[in-house]
Structures are given as structure tokens and as C-alpha cells.
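K.L.:
the amino acid sequence is not available; the structure is as follows:
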């Protein structure tokens, strides 16, 4: 009986000599992965279009006249671009004051939350004291408590302190946040303890370690916290509605709402122009800090 000898060339040797592999020998899972990835991209594109459609409609509505905004059927593009809407919102309202007040509150609250949140997070992550974990869990649990449950006693407290109807009321309300402490603590726990020990041996105090080592290393987490705090403060409506009664203290959201209420016949084209202006700072901040935001959120959930 004759035996047939088959020469089998290893894959690396076939690649070295330019021998093309048999298409039938390719794994079947590669084609399935391509199809799955294509479907995923399609779903993500559809979701992105669904999320961006309201913004597109808002921008286009800001360039329409008052009678064309809510026309039936919906006209996505204006027949005539009314650029004067952006001029009218500046001349018919006190939007410059609203922007200034909102910007002051957003920047101040963001800076204070980053300062207090990072400092408290360093204490919870690096300083050992009795009841530390229980105190941290109790503090973080306040995130689940709705603001409406203690809104009235808080208003009475600030009114007795004579800070109601001032910008200080909003600043004091939002200068401290449990979420910021939680976010920064999770990031600090990813920093090796050896760095803190080496700094202590070099004579640095705990304040120096926090300021000179931990803060520079936590730029992604600080960017994430800053972005979230800035957006929440800029979009806040209920807080300014309760505490800011003087029109000279109104924020952007409160001012636009009162602008609508003060008009008998609302020009929605002008209103949407104001809404577009209110969205621009948030979009700019998010675009500038998007890379740090994603990195900070991703690394804050890691340990070791």
C-alpha cells in the first residue's frame, strides 16, 4: 500500500513566501463581526440623528418668522431666513444681564465644587480616621435625597441669613456636592499610594500632597467634574426661580421664561434665537473638554 505524503507549510512561512491563504480557510466569525459592527454603526448613526434633530429644529426655528415656527406640516428649513431675530432678542430683552449672571454663577460654583470636592475626596481616600467609610457612605447617600424634600427649610435658613434674593444664595446652595466628592475619590484611588508615602518622607504635609501631587494628576477627573457642574448650573431653573426675585439677578433660563410671560403675542422666532444663544456656551465648553471628560469618567471607575 502506498502512502501519500502531504507537505504542510506553516502560516508564517506561507506569508514569508507570498502564498495566499485559501479564502475558505478564513474564520467564519470574521464575517459575522463585520455585519455586527455595521449594524452597530447604523444604530449609533440613527441615535445620533434622533438626538441632534431637536437642536437642528431649534436653530432653524430661530431663523423663521413668528407664524412659520409651528406651521403644519412642519417646515424644517425657513423659506426666508430672518436674521433679525438675533438682533431683536438683544434689543427687546435684558439678555446681556442674564448671560452675565449665569456666567458668574456657573464659573463660581464650578470652581468651588472642584475645590471642595477634590479636598474632601483626598481626605476620604488618603486619610485614615475612625468611621471614615461609614461617613463617606452617609455623605454619598445624600445624592439619592431629592432637593424638593428639604427645599423649604433650606429657603427659610438662607432667608434668615439675609442671603435670599442675592447670587450668594445660589452659590452657597451648590458650592458643595456629594457627586463631586464621589467622582474625585474614585479617581484618587487609582493613584498609587507610594507617591503619597514618598512625598511624606520628603517632608510634604497632607495639604502639600493634595495641592502639588494629587491635583495635577487628576486633571481628567477635574475636567469631568467641571463640565458636569458648569452645565448643571447653567441650565438650573428651579433654584433661581425660588431665590432670585430681582430682575437684575435673573439667569438665562429664568430670564427667557419671563421674557415669554411678559409678551401678549410671543414671537417664537425671537425666543428660539435666545435659546440658541443659551446653548452656545455649553456646546463650546463640552467641545473643549470632551477628551478630558471621557478620560475622567473612564478612569474614575477603575481601581489599582
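P.N.:
Great, that's in hand. It should be emphasised that the depicted structure is a prediction, and the values quoted were computed from it without experimental measurement. Numbers count the residues shown, from 1 in each chain.
K.L.:
rest of the way, CA atoms for contacts and neighbours
P.N.:
Fine.
K.L.:
and residue 133, how close does it get to residue 255?
P.N.:
Distance of residue 133 to residue 255, computed by CA to CA, to the nearest Å: 43 Å.
K.L.:
neighbour count winner among the two?
P.N.:
Higher neighbour count among residue 133 and residue 255: residue 255, with 24 against 13, using other CA atoms under 10 Å.
K.L.:
from memory that one sits against residue 98, does it?
P.N.:
Yes. If you go by CA atoms under 8 Å, residue 255 and residue 98 touch, sitting 6.3 Å apart.
K.L.:
so is residue 155 in a helix, a strand, or just coil?
P.N.:
helix (DSSP: H, G, I helix; E, B strand; the rest coil).
K.L.:
quick one: contacts for it?
P.N.:
For residue 155, the contact set (CA atoms under 8 Å, 6 or more residues apart in numbering) comprises 164, 243.
K.L.:
give me the number of residues near residue 247?
P.N.:
13.
K.L.:
residue 81 now?
P.N.:
Neighbours of residue 81 using other CA under 10 Å come to 14.
K.L.:
could I get the contacting residues of it?
P.N.:
Shown in contact with residue 81 (CA under 8 Å, 6+ apart): 63, 64.
K.L.:
tell me which element the residue most central in space within the chain is part of?
P.N.:
For the chain, the residue nearest the mean C-alpha position is residue 228 (3.6 Å; CA atoms, centre = their mean). Assessed by DSSP states H and E, residue 228 sits inside helix 219-235.
K.L.:
the helix or strand that comes right after that helix: which residues count as buried?
P.N.:
Sequence order places helix 238-243 as the next helix or strand after helix 219-235, per DSSP H and E. By neighbour count with 16 or more other CA atoms under 10 Å, helix 238-243 contains the buried residues 240, 241, 243.
K.L.:
want to throw those residues into CSV with distance to residue 102?
P.N.:
Below are the buried residues of helix 238-243 laid out as CSV (distance: CA to CA, whole Å):
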residue, distance to residue 102
240, 10
241, 13
243, 14
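K.L.:
pretty sure residue 113 sits against residue 176.
P.N.:
Yes. With contact defined as CA under 8 Å, residue 113 reaches residue 176; the gap is 5.5 Å.
K.L.:
if we can go back for a sec, what residues sit buried inside the helix holding residue 228?
P.N.:
Neighbour-count burial for helix 219-235, counted by 16+ other CA under 10 Å, picks out 220-231, 233-235.
K.L.:
putting a second one here so we can go through both:
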């Protein structure tokens, strides 16, 4: 008895013909796309690479009138010159402390509020949630004068609490965690309740372990935003000891506007903590962004 081979599915044949036709019409499509990606990556990375090169150039190379891509000799002493010219150690410490405290507050409290809005029903739930989201429409410029007057009256200007308190929580953090926790299966929570677990135990043992990607994204976004914050620290601080690194860089650039190598070194000091945090958390970032509905 002769065996007749089973023909491939029609969809497979159509897909194969389509791929062959695409290769015939665009024989170098893959190569062109790779070239485009490399060009785009080079354009994005080029300013950062030049900032690193500029930070380690000598004064003669900076003031020579022509761009130097690679220093003839890497001036590692520029790091010491930067910290001798201005208290950048204090600036960096203030920025990391303020950004770290605000990030910790968001990571601790935003999942709690997001869990309540995602998994509980109570009167006025939608009203409260819309009211919280509406605060995202209010820019800092509107709140700035009342905050300044209030903090001036209670003596919080030029203090760490004055820098931290206005940003301890945000509607974006609550929305981000609510969107993620809404995807946690209700069956897991109901099963835990049937087993006798209280809400705190359910939150700690079931909800939080599944929120690691979202918490990583939230922590990174919050830390980067606060490290780059400029306007409120400029208004809320007056002494040099309380300045953050963004304000310190602005002051240093206005006083030493020709020392581009030291200014670039200061910018590099601002970039390093954010880069290290990204490297440590990168495996959770893509997963967290995909699972929280941020496109």
C-alpha cells in the first residue's frame, strides 16, 4: 500500500509564499533594518560618549577651538578638580538622599493604595480614583506658591523635609500599581481568604511578590525624575549645603562657564547613579512596562 504524504496546511503554504515574495521584493530588508537600528543607536549614544570624552579632556583641548573626540591623555585629575572647585560631594549626597527617600515612599505606599483600588469595592471608589488622577492635571507651578508660603510659615524651607514632602506620593504611582495589581488573579486572593489569611497576609505573601516588575519600573521612574528635579529645589533651598546636584551644576556653569570639561564631569556624576540603578534593574524593566499597560 502506497503512503501518500500529508500536504502542509494552506496557512503554512500562504505564509511561506508570502515570506518568499517579501524576500524577492525586499532582498536587503533585514540588512537595511539593521543598518537603520545601528544608525539610530549611534545618534542616541553619541552625546553621552562625547560627554565622557569631554569630562576627561585637558583645559587646552577644551579651549583649542576644535572638537576633540578622544583625549590625547585622559585627565583623571579632573575628578579631584571638580570636587575642589565646588562641593559636588554634598550636592550628590543631597540628590541621592532626597530621591531615595521619595522613591522608598512611593514603593511602600503606592502598592497599598493600588491594591485597595484594584481589589476592593467601597462607596465612592470611582470618585476617589478620578479625584486622585485629576491631580495629574495640576502642574507644580500652580502648587508652588502655596507650598512655598506654607513651608516658610512652618520653617521647612532650606531643609530636607521641605525637599521631600511635596513628592512623597503621586497619582501616577497609584495608577501604575493599580493597573498592575488589577491583573493579579482574584482566584488566588479568594483562595487565601478561604484558607483564613487576613488582608495584610494576602497583600504581603501573594500580591507583593507578583509586583516586583512594576515596583522596579516605579522605583526607576521616580528616582530618575527626582534626580533631575530642578525647579522646586531651586526655590525651596537657599544655602549651598542644601543644594542638589542639578542646582549645583547650574551654579557652577554660571560661575565657570569656560570649564566645559569640569561641567561635563559634573553631568557625569549626575548620570552615574541613574545608570547603575538601570543596570541593576534592567531585567525587570521590560516585563514591568509590558505588564502594567504602559506603551
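P.N.:
Sure thing, it's come through. All of these numbers come straight from a predicted model, not from anything done at the bench.
K.L.:
superposing both, give me the TM-score.
P.N.:
The TM-score (TM-score structural alignment, normalised by the length of the second structure) is 0.88; 285 aligned residues with a CA RMSD of 2.5 Å.
K.L.:
could you pull out the helices for the stretch 101-250 of the second structure?
P.N.:
Applying DSSP state H, counting those that start in this stretch to the stretch 101-250 of the second structure gives helices spanning 125-134, 140-154, 160-164, 171-181, 186-194, 199-202, 208-210, 212-227, 231-236, 245-255.
K.L.:
which of these sits closest to residue 24 of the second structure?
P.N.:
Residue 24 of the second structure sits nearest to helix 212-227 of all the helices of the stretch 101-250 of the second structure, at 42.0 Å, using CA to CA.
K.L.:
mind giving me the packing neighbours of the closest one?
P.N.:
The contact analysis (3 or more CA pairs under 8 Å, 6 or more residues apart in numbering; DSSP states H and E) places helix 212-227 of the second structure against helix 88-119, helix 171-181, helix 260-291.
K.L.:
before we move on, the earlier item: quick check, nearest of the buried residues of helix 219-235 of the first structure to residue 150 of the first structure?
P.N.:
residue 233 (18.9 Å).
K.L.:
hmm, back to that, more neighbours: residue 113 and residue 176 of the first structure, which one.
P.N.:
residue 113 (26 against 19).
K.L.:
residue 143 of the first structure: how many residues sit nearby?
P.N.:
Neighbours around residue 143 of the first structure, by other CA under 10 Å: 12.
K.L.:
counterpart of it over in the second structure?
P.N.:
Residue correspondence to the second structure (TM-score structural alignment): residue 143 of the first structure is matched to residue 136.
K.L.:
what residue of the first structure matches up with residue 38 of the second structure?
P.N.:
Match for residue 38 of the second structure (TM-score structural alignment): residue 45.
K.L.:
neighbours of its match, just the number please.
P.N.:
For residue 45 of the first structure, using other CA under 10 Å, the count is 12.
K.L.:
again with the one 10 residues further on
P.N.:
Under the neighbour criterion other CA under 10 Å, residue 55 of the first structure is assigned a count of 13.
K.L.:
what distance do you get for it to residue 110 of the first structure?
P.N.:
Per CA to CA, residue 55 of the first structure is found 26 Å from residue 110 of the first structure.
K.L.:
now do residue 79 of the first structure
P.N.:
Taking CA to CA, one finds residue 79 of the first structure at 42 Å from residue 110 of the first structure.
K.L.:
same deal with residue 177 of the first structure?
P.N.:
10 Å.
K.L.:
the more surrounded of the two?
P.N.:
Using other CA under 10 Å, the more surrounded residue of residue 177 of the first structure and residue 110 is residue 110, with 25 against 19.
K.L.:
need the counterpart of that one in the second structure.
P.N.:
Residue 110 of the first structure maps onto residue 103 in the second structure, by TM-score structural alignment.
K.L.:
is it true that its match touches residue 224?
P.N.:
No. Counting by CA under 8 Å, residue 103 of the second structure does not reach residue 224; the two are 9.5 Å apart.
K.L.:
roughly how far apart are residue 126 of the second structure and residue 116 of the second structure?
P.N.:
For residue 126 of the second structure, the distance to residue 116 of the second structure equals 12 Å [CA to CA].
K.L.:
what does residue 137 of the second structure give?
P.N.:
Distance from residue 137 of the second structure to residue 116 of the second structure, by CA to CA: 23 Å.
K.L.:
with residue 252 of the second structure instead?
P.N.:
In terms of CA to CA, residue 252 of the second structure sits 46 Å off from residue 116 of the second structure.
K.L.:
more neighbours: which of the two?
P.N.:
residue 252 (19 against 14).
K.L.:
how about the more buried one, what's its match in the first structure?
P.N.:
For residue 252 of the second structure, the residue aligned by TM-score structural alignment is residue 259.
K.L.:
check contacts around residue 129 of the second structure.
P.N.:
So residue 129 of the second structure contacts residue 117 (CA under 8 Å, 6+ apart).
K.L.:
whoops, residue 287 of the second structure was the one
P.N.:
Listed by CA under 8 Å, 6+ apart, the contact partners of residue 287 of the second structure are residue 213.
K.L.:
Provide the aligned range in the first structure for stretch 154-170 of the second structure.
P.N.:
Under TM-score structural alignment, the match for stretch 154-170 of the second structure is residues 161-177.
K.L.:
so what's the gap between that stretch and the chain middle?
P.N.:
Distance, stretch centre to chain centre, for stretch 161-177 of the first structure: 22 Å (CA atoms, centre = their mean, to the nearest Å).
K.L.:
ok, stretch 238-255 of the second structure next?
P.N.:
Per CA atoms, centre = their mean, the centroid offset for stretch 238-255 of the second structure relative to its chain is 23 Å.
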